[in-house]
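J.: model the following, please.
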Amino acid sequence: MLFKPRAKNSIPARATRSTKRGVQYASWINRQNKKVTAEIHTDDEGDEYVYIECATWYARWKDSEGRRIQKNTECVDKSAANAVLARWRGRAEKVRAGYIRAADEHQDRRKSNLIDTVLNEYAASLKQTGRTDRHIDYIKYVVVEIKTTANIHRIVDLTRRHIEVYLAGLQDKGVGARTRNMHKALINGFCVFALRHGYLESNPAANIETANQALDRRHVRRALTDTEITQLLDAAEARPIENFLYGNVGAVDVAKVKPGTLDELRRIGQERRLVYETLLTTAARWGELRAVTVADCVLDGNAPHIRLQATATKNRQADTVPLTVSLAKKLKAWAKTNGRIGKARLFNMGVSGLRALTADLMFANIPVETDEGVIDIHALRHTAATRLARAGVPVSVAQRVLRHSDPKLTMSLYSHLGVLDTTAAVESLPAWDAAKAKAKRKA
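T.: Take a look at the predicted model:
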């Protein structure tokens, strides 16, 4: 039931008195500029007082254990108070039915917390799961941008409309569909956390339309051909010393160059070639290979491989990538020649290898961008996937090599197969009359 409790108060000094049917009343204007009229009572000591109703409605009901509960709905409107009471009674029914715990029955899920407070809790939770600081900072950036765009501060004020307006604003700014979908996923993760921890009654980011990335591809990569791979590897090895000898103004007298300088340039070229070979063979990501140590490499036996550290992989799980026997021999010789053992990094790789790759492509006369797409570091992974497809490797096996969670991702990389590849596949089909001709030969 709903009711408004009354409190005993003294008669305000500004009140006016009136008498109706022999009963005295006091009238005055309250702080909300509303007229209040109350009956005047007198206690045993002769002091006068009035009873004033509370401004909000209170609810009284029985919880799941039969206890009588009385609580302020904090609603001035009676219909709104009825809705709150219905929710409280419904929670008691869910406890009896076994849908929620009894300990959660009396928790007020409508916590009036600031978005910043919830965001800090979410960041701390992600930190415990091993997410990188870069990833957490980006989530904070997205949530703060939504808060600023919507001009809200409390988590309970976040609505679906706010999120849709934010995503539409990104589109108006020319942000690609893939980035918008990523922002939507990050917002959804934040809202799911808030829902599970009682800050929201429902997820405002649920069921928001996903942008069509196929219609808005901003960065199309292409795969290298086998001929281009050979040219790239040769260029990567030769470019450091070639640039030193012939890339400067004026001729360089090799006789005056210290032997150690030339040896170091040759070592840099060999290392760069091995980096590309390893990326093209294992389909590893740049950051994953950058974190590999010599101890992570199993270079002997019939199944050489590299163990990838969980801190470096995209899904934060340790994994392995296979090596060919010939590449394993090259890596073993590389580590031995350069005195790298144990926890020493296998390669000296920078945070990004794009600048060096671009220079190597130009040195090899390979166009960085064509009508088919661009070549960047991640395109080497696309190239590895395409070579697996051309070799007839089943998608399920390629998915394991590429460490994709969804085979659709693997199939998307197989799209680099060209007309020559598909033509060869069709040519391998038997002729229409092949079965008939075979039957005649048997006859």
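
J.: CA atoms for contacts and neighbours, from now on please.
T.: Fine.

J.: distance of Glu288 from Arg307?
T.: Using Cα to Cα, to the nearest Å, we find Glu288 at a distance of 10 Å from Arg307.

J.: now Thr324
T.: The spacing between Thr324 and Arg307, counted by Cα to Cα, is 14 Å.

J.: more neighbours, these two?
T.: Neighbours per residue (other Cα atoms under 10 Å) separate Thr324 from Arg307, with Arg307 holding more: 19 against 15.

J.: which residues touch that one?
T.: Contacts for Arg307 were tallied using Cα atoms under 8 Å, 6 or more residues apart in numbering; they are Val292, Asp296, Cys297, Val298, Ala318, Asp319, Thr320, Val321.

J.: what's the closest of the residues you listed to Phe190?
T.: Nearest to Phe190 among these, counting by Cα to Cα, is Ala318 at 25.8 Å.

J.: I have a second one here; can you model it like the first so I can compare?
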Amino acid sequence: MAVRKITRNGKKSKGYYVFFSDHHGKEHSIVSGTDIGAARTFESKVSELVGCRVSKYYGPDIQRWIDGLPNKLKNKFHKWDLLSGCRVAVSRPLQNQLADWKAFLKASGITRKQAEQLHLRVERLFGECGFSYWPDISASRVLQATDSLRKTIRTKKGLKDLGPASSNTKKYFLRACKQFCGWMAKEGRASGNPLLHLSRTAEVENPRRALSVAEVEALLAYTKTAPDRFGISGPERALIYRFAVETALRANEIRTLTRRSFDFEDRTVTVAAKNTKNRKKATLPLRASTAERIVHHLSGKMPTAAAFRVPQGNTAKMIQKDLTKARAAWIEAAKDHPDEHRRRAESDFMEIKTAEGKIDFHSLRHTTPTLLSALGIHPKVIQTIMRHSTVAMSMEIYTHAQEEQIREAIDNLPEFEEQTRLKTGTDDAVADAIGTQKVHGNITVNTAKRNIYQPEPAQAINVIGTNRSGSLIHEICENERETAVLTSKQCSDMIPLNKVPVAQLD
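T.: Below you'll find the model as predicted:
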């Protein structure tokens, strides 16, 4: 109950005290202010808190009330075993909470680099919002800070502002903040995720594109004889590009390979789990010709030596430099033919940036599923090679429809012109584009084409059965695919071909 205490001098206290018994039956008292209404409300909430401790279920309303309590009162409730340590932890500074979250991320299996990147994103965005404690977090302020994010890089002179951040970068920052708040809720440190309802639809402002077969061939042909670049010989760079396209491995995964990673008897390459993005060991097959090239390349290297010298952070610049030089050589090769020279100069062939997107080293990973899809490989197989969690990731994000494929698809559409009337049978009858029906005995035959893309078969007579009277039922095909259209009665009168006596088929 809420009452005023009698002080030592016999007077009533100014504030009201709430007396209650906890779940152990022990009595406690808390001063709750000078307003009797507020004191009674506080008393009912404390009674509800004791009930929640007994049932071990804290509803949304009581959790929000707990979050708003002063830290001193939370610590007192924790001392009385009414609140768990995790629930009291919300009163700690966000900096400490973020440190705990980063430790959790590292223990969960992601790389140290990924954990630090997520931590820095949340730390930066919350810092720009001015948040110090959990109750400070406001969804509207987070959204405003996300919209005003700018891209910066660290130089020797300090941070350099590169202008507004891309929509993708903003999406990643917001996602990291939501992930942290979600972790706080799951750990019981907070009553809920205040950013759960926020979302951003990122427009892909600078998408990657896949290389065509011709572009890969031209890039490899040039690089084989190219000079050293970024401390790597031309032949080794060509082998790296070929290997990346054929395995869909990421730059860092290739960088971590050693001679021991290759099994040339089974023709496979294995990436250790600690070096893959999803922390799962990956074993991929090698083409025989590529395996031979790698054997020659690795000859003389120790088992623990790096298989390839992949630059750290400059892979995009490396391939873009090679593409620029390869394109220039391709254009120069046509200098004696003005029309062809002009056509090449005006084309997008091996251009770094086109309407389809840009090319960097990761574009080689986009090239793999694009080429496999064009070959008609099953999407599930492509997903397995790409090591994606879903087929949608492989097909929707990494597989690209290239311009020549789109043109070919459009060119294969029907002309939609009125078709010439065709002779469709031995009786020289004619038919329009829809076709006509011809009668062979008591069987009606539709002479229309079923599929304009099917090859036209040679003229033949296909015996398909016999009726009860013993007459053969046949289908006549003369430069057309003709389908027998049978009534239900005619079908019931048919005898399957495998039941026809051999003498009758002769």
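
J.: quick one: TM-score?
T.: The TM-score (TM-score structural alignment, normalised by the length of structure 1) is 0.72; 366 aligned residues with a Cα RMSD of 3.4 Å.

J.: coming back round to it: now the two most distant members of the contacts of Arg307 of structure 1.
T.: Pairwise distances across those (Cα to Cα) peak at 14.9 Å, for the pair Val298 and Ala318.

J.: tell me which of those two has more neighbours.
T.: Neighbour totals were compared for Val298 of structure 1 and Ala318, and Val298 leads with 16 against 13 (other Cα under 10 Å).

J.: and the equivalent of Ala356 of structure 1 over in structure 2, how many neighbours does it have?
T.: Superposed on structure 2 with TM-score structural alignment, Ala356 of structure 1 falls opposite Met318. By other Cα under 10 Å, 18 other residues sit near Met318 of structure 2.

J.: among the contacts of Arg307 of structure 1, which ones are in strands?
T.: Judged by DSSP state E, strands contain the following of the contacts of Arg307 of structure 1: Cys297, Val298, Asp319, Thr320, Val321.

J.: all strands for the stretch 251-400 of structure 1, in order.
T.: 297-298, 305-308, 319-322, 369-370, 373-374 (DSSP state E, counting those that start in this stretch).

J.: list the buried residues in stretch 147-156 of structure 1.
T.: For stretch 147-156 of structure 1, the neighbour count (16 or more other Cα atoms under 10 Å) marks Lys147, Ala150, His153, Arg154, Ile155, Val156 as buried.

J.: what's the closest of these to Lys20 of structure 1?
T.: Closest to Lys20 of structure 1, out of all of those and judged by Cα to Cα, is Val156, at 47.7 Å.

J.: wait, the closest one sits on Tyr199?
T.: Yes: contact criterion Cα atoms under 8 Å: Val156 of structure 1 and Tyr199 qualify, at 7.0 Å.

J.: determine the residues that are contacts of both of those two.
T.: Residues touching both Val156 of structure 1 and Tyr199 (Cα under 8 Å, 6+ apart) are Arg110, Lys111, Ser112, Asn113.

J.: pull the contacting residues for the last one.
T.: For Asn113 of structure 1, the contacting residues are Arg154, Ile155, Val156, Tyr199, by Cα under 8 Å, 6+ apart.

J.: where along the stretch 101-250 of structure 1 do the helices fall?
T.: 115-128, 133-150, 160-172, 177-196, 226-246 (DSSP state H, counting those that start in this stretch).

J.: dump the shared contacts of Val156 and Tyr199 of structure 1 into TSV; add distance to Ala437 of structure 1 as well.
T.: What follows is the shared contacts of Val156 and Tyr199 of structure 1, written out as TSV (distance: Cα to Cα, whole Å):
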residue	distance to Ala437 of structure 1
Arg110	78
Lys111	79
Ser112	81
Asn113	80
